[in-house]
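Visitor: Make a model of this:
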Amino acid sequence: MMWDDKTSESGAAEAAVPSGRQPILLNRRSFLGGTAVGLGALGLAGCSTTDTLLLAEARQVYGPMPDEKFPIPAADISKMDPKYYRRVVPYASTEAPGTIVVDPARFHVYRIEGDGAATRYGANVGRDGFLWHGDAYVGRKSEWATWTPPKEMIKRQPEAAKYARGMPGGLDNPLGARTLHLYQNGAYTLYTIYASSDPETIGSGITSGCVGLLSQDMIHLYARTPVKTKVVVLPA
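Guide: This next block holds a predicted model:
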């Protein structure tokens, strides 16, 4: 989704597109048109586990976050396919550690860890007609951002006009708890990687081009992503 907002930090950087990005894979509804632990360790080691154990660990990963400015409830992971749970996976890439790779075709976002591994998150992505690809970078970061719908969205969805002057941060705000704002050549693209509170949207194309992770996953990624981090969006 193409979102504007009124929030913090700025920066600029860009790098050439390297090859070899394909992974080795093991396997707000409103206006949507650490380190990896537990699940990640199992993914890297290639260990098998029972569905009960996997579910128990996922409930810990996606549990409530009561210390947030707006306390975040536990995610109802029964609404999400287990293949979208956060985990560390083997991932062959020439990108530098820390790089974020978005794979909209598989509804996954990867953070390159190096040594042939990546932290993998389930995601929602742009719906048909709003998909894009290319290189960008994190130009700004924001927590509980004010959301301002761009004029293009208001034309498509007139009900968004009531927020033309901005919607304050909160659990109902489409940007959620954390946002990475994507830039190209010094200019804000209006695209973001944002926090979603809707587990049923993970693994689907619903946005106007933005990429959403569950709030717990987005907070995990945000904490490990500095401004100027490279972001690679693969073709869908």
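Visitor: from here on, contacts and neighbour counts on C-alpha atoms
Guide: OK.
Visitor: who's in contact with P104?
Guide: The contact partners of P104, by CA atoms under 8 Å, 6 or more residues apart in numbering, come to N124, V125, G126, V233, L234, P235, A236.
Visitor: Counting neighbours, which of these comes out on top?
Guide: V125 (33 neighbours; other CA atoms under 10 Å).
Visitor: what's the spacing between it and Y194?
Guide: Distance of V125 to Y194, given as CA to CA, to the nearest Å: 11 Å.
Visitor: Quickly list what's touching both of those two.
Guide: The contact lists of V125 and Y194 share C210, V211, G212, where a contact means CA under 8 Å, 6+ apart.
Visitor: mind giving me JSON lines with those and columns for distance to G186, secondary structure and neighbour count?
Guide: Below are the shared contacts of V125 and Y194 laid out as JSON lines (distance: CA to CA, whole Å; DSSP: H, G, I helix; E, B strand; the rest coil; neighbours: other CA atoms under 10 Å):
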{"residue": "C210", "distance to G186": "18", "secondary structure": "coil", "neighbour count": "25"}
{"residue": "V211", "distance to G186": "20", "secondary structure": "strand", "neighbour count": "27"}
{"residue": "G212", "distance to G186": "23", "secondary structure": "strand", "neighbour count": "35"}
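Visitor: any idea which of those is closest to A223?
Guide: A223 lies nearest to G212 out of these, by CA to CA, at 15.8 Å.
Visitor: To compare with the earlier structure, here is another sequence to fold:
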Amino acid sequence: MTDRSSSAGSLTRRAFVIGAGAATLAGCVSARPPSVAPQPQVPVREKRVRPPMYEALPDERFPIPAVDISRLEERFWRAEIDYDAREVPGTLIVDTPAKYLYHVRPGGRAVRYEIGVGRDGFSWAGRAIMAYRREWPRWAPPDAMVARQPELEPYSIANGGMGPGLRNPLGARALYIHKDGKDTLYRLHGTPEAWSIGKEVSSGCIRLVNQDIIHLHGSVRDGSPIVVIPDPAKRHLLAV
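Guide: As a prediction, this is how the structure comes out:
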């Protein structure tokens, strides 16, 4: 199928800038502390057959349960599509308004992933590099985040952060984004919270279900370019 995203067709004509809030990104955690508040209620949907790509991964270091596809609409499932990106193969394109991530492949193709994005005030946009990747990463909230959410103090940098595992906000894999040789504090990472995909919930970072971030981690290469398209509603991220 062919993706019709209006954002993609004008990538080469857009200017991108790092958002002023990049230095204070909240460390890739959902709007609530990990495993504290209950998940929001969602409408009951008709039963669907789970595709093999979203089955459980029992052989992972921390066994990953199957994705609850009642919370992940079929139109958002991972797919390889026709995609005229006008970017070199290997590029990662984060379409923030559409809440899709594309991994550009040769021949006018791309793998499309549905994502959750940062809520207003903790977003970033621009051109950068996916500097490196980590399996089952540790996570530590920046000091600014701890100041806002004191309940995260046990996981602070001073206390060594949170160890890897299913409760870790970075999930099974994390991709680290650098700009001009500096860490933007912006991440692409996993989450077990399928309900959060397609929404604005994280503090700045891009989240994929764990099965999707594992797939992306295995196909992307360190040093790959990344383009993050700003949301027009967040005008502080747009170039003038």
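Visitor: just to revisit the earlier point, which of the contacts of P104 of structure 1 does structure 2 keep?
Guide: Checked against structure 2 using both residues aligned by TM-score structural alignment, their matches' CA atoms under 8 Å, the contacts of P104 of structure 1 keep these contacts: V125, V233, L234, P235, A236.
Visitor: Test my guess that the third one contacts V102.
Guide: Meaning L234 of structure 1. Yes - between L234 of structure 1 and V102 a contact is recorded at 6.1 Å, counting by CA atoms under 8 Å.
Visitor: In structure 2, what stretch matches stretch 154-163 of structure 1?
Guide: Taken onto structure 2 by TM-score structural alignment, stretch 154-163 of structure 1 occupies residues 146-155 there.
Visitor: And the matching stretch, how far out from the chain middle?
Guide: Average the C-alpha atoms of stretch 146-155 of structure 2, do the same for its chain, and the two points are 22 Å apart (CA atoms, centre = their mean, to the nearest Å).
Visitor: so stretch 93-112 of structure 2 aligns onto which residues of structure 1?
Guide: The alignment places stretch 93-112 of structure 2 over residues 101-120 of structure 1 (TM-score structural alignment).
Visitor: Repeat that for stretch 59-68 of structure 2.
Guide: The aligned range for stretch 59-68 of structure 2 is 67-76, by TM-score structural alignment.
Visitor: Go through the matching stretch and flag the buried ones.
Guide: I72, A74, A75 (16 or more other CA atoms under 10 Å).
Visitor: Against structure 1, what's the mean shift for the helix of greatest length in structure 2, could you check?
Guide: Looking across structure 2 with DSSP state H, the single longest helix is helix 210-219. Compared with structure 1 after fitting, helix 210-219 of structure 2 has a mean deviation of 0.4 Å; criterion: mean CA distance after the TM-score superposition for structure 1.
Visitor: which one of the shared contacts of V125 and Y194 of structure 1 is nearest Y62 of structure 1?
Guide: Using CA to CA, G212 comes nearest to Y62 of structure 1 of the shared contacts of V125 and Y194 of structure 1, at 15.0 Å.
Visitor: residues contacting the residue lying closest to R111 of structure 1 once chain neighbours are set aside?
Guide: Of all residues not flanking R111 of structure 1 in the chain, I100 sits nearest, at 4.7 Å (CA to CA, 6 or more residues apart in numbering). I100 of structure 1 makes contact with V109, Y110, R111, I112, T229, K230, V231, V232, according to CA under 8 Å, 6+ apart.
Visitor: Let's see that with 6 Å instead.
Guide: Residues in contact with I100 of structure 1 (CA atoms under 6 Å, 6 or more residues apart in numbering) are Y110, R111, V231.
Visitor: same check, this time on A45 of structure 1
Guide: Contacts of A45 of structure 1 (CA under 6 Å, 6+ apart): none.
Visitor: D212 of structure 2 matches what in structure 1?
Guide: D212 of structure 2 maps onto D217 in structure 1, by TM-score structural alignment.
Visitor: Report the separation between the spatially most central residue of structure 2 and K99 of structure 2.
Guide: Centroid-nearest residue in structure 2, with CA atoms, centre = their mean: I206, separated by 2.1 Å. From I206 of structure 2 across to K99 of structure 2, the span is 9 Å (CA to CA).
Visitor: what's the neighbour count on the nearest residue in space to Y163 of structure 1 that is not next to it in sequence?
Guide: Leaving aside its chain neighbours, Y163 of structure 1 sits nearest to T148 (6.2 Å; criterion: CA to CA, 6+ apart). Counted with other CA under 10 Å, residues neighbouring T148 of structure 1 total 24.
Visitor: Likewise for G218 of structure 2?
Guide: 11.
Visitor: Can you tell me how far it is from Y100 of structure 2?
Guide: 18 Å.
Visitor: so what's the residue mapped onto P225 of structure 2 from structure 1 closest to, chain neighbours aside?
Guide: Matched by TM-score structural alignment, P225 of structure 2 corresponds to K230 in structure 1. In this structure, K230 of structure 1 finds its nearest non-sequential neighbour in Y137, 4.4 Å apart by CA to CA, 6+ apart.
Visitor: need the contact list for the residue nearest to Y222 of structure 1 when sequence neighbours are not counted.
Guide: Spatially, and ignoring its direct neighbours in sequence, Y222 of structure 1 is nearest to R178 (6.9 Å; CA to CA, 6+ apart). By CA under 6 Å, 6+ apart, the residues touching R178 of structure 1 are S142, E143, W144, A195.
Visitor: would TSV of these with distance to I206 of structure 1 and neighbour count be doable?
Guide: TSV is the format used below for the contacts of R178 of structure 1 (distance: CA to CA, whole Å; neighbours: other CA atoms under 10 Å):
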residue	distance to I206 of structure 1	neighbour count
S142	22	20
E143	23	20
W144	21	21
A195	14	29
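Visitor: just to revisit the earlier point, among the contacts of P104 of structure 1, which are in helices?
Guide: Filtering the contacts of P104 of structure 1 for helices - DSSP H - leaves nothing at all.
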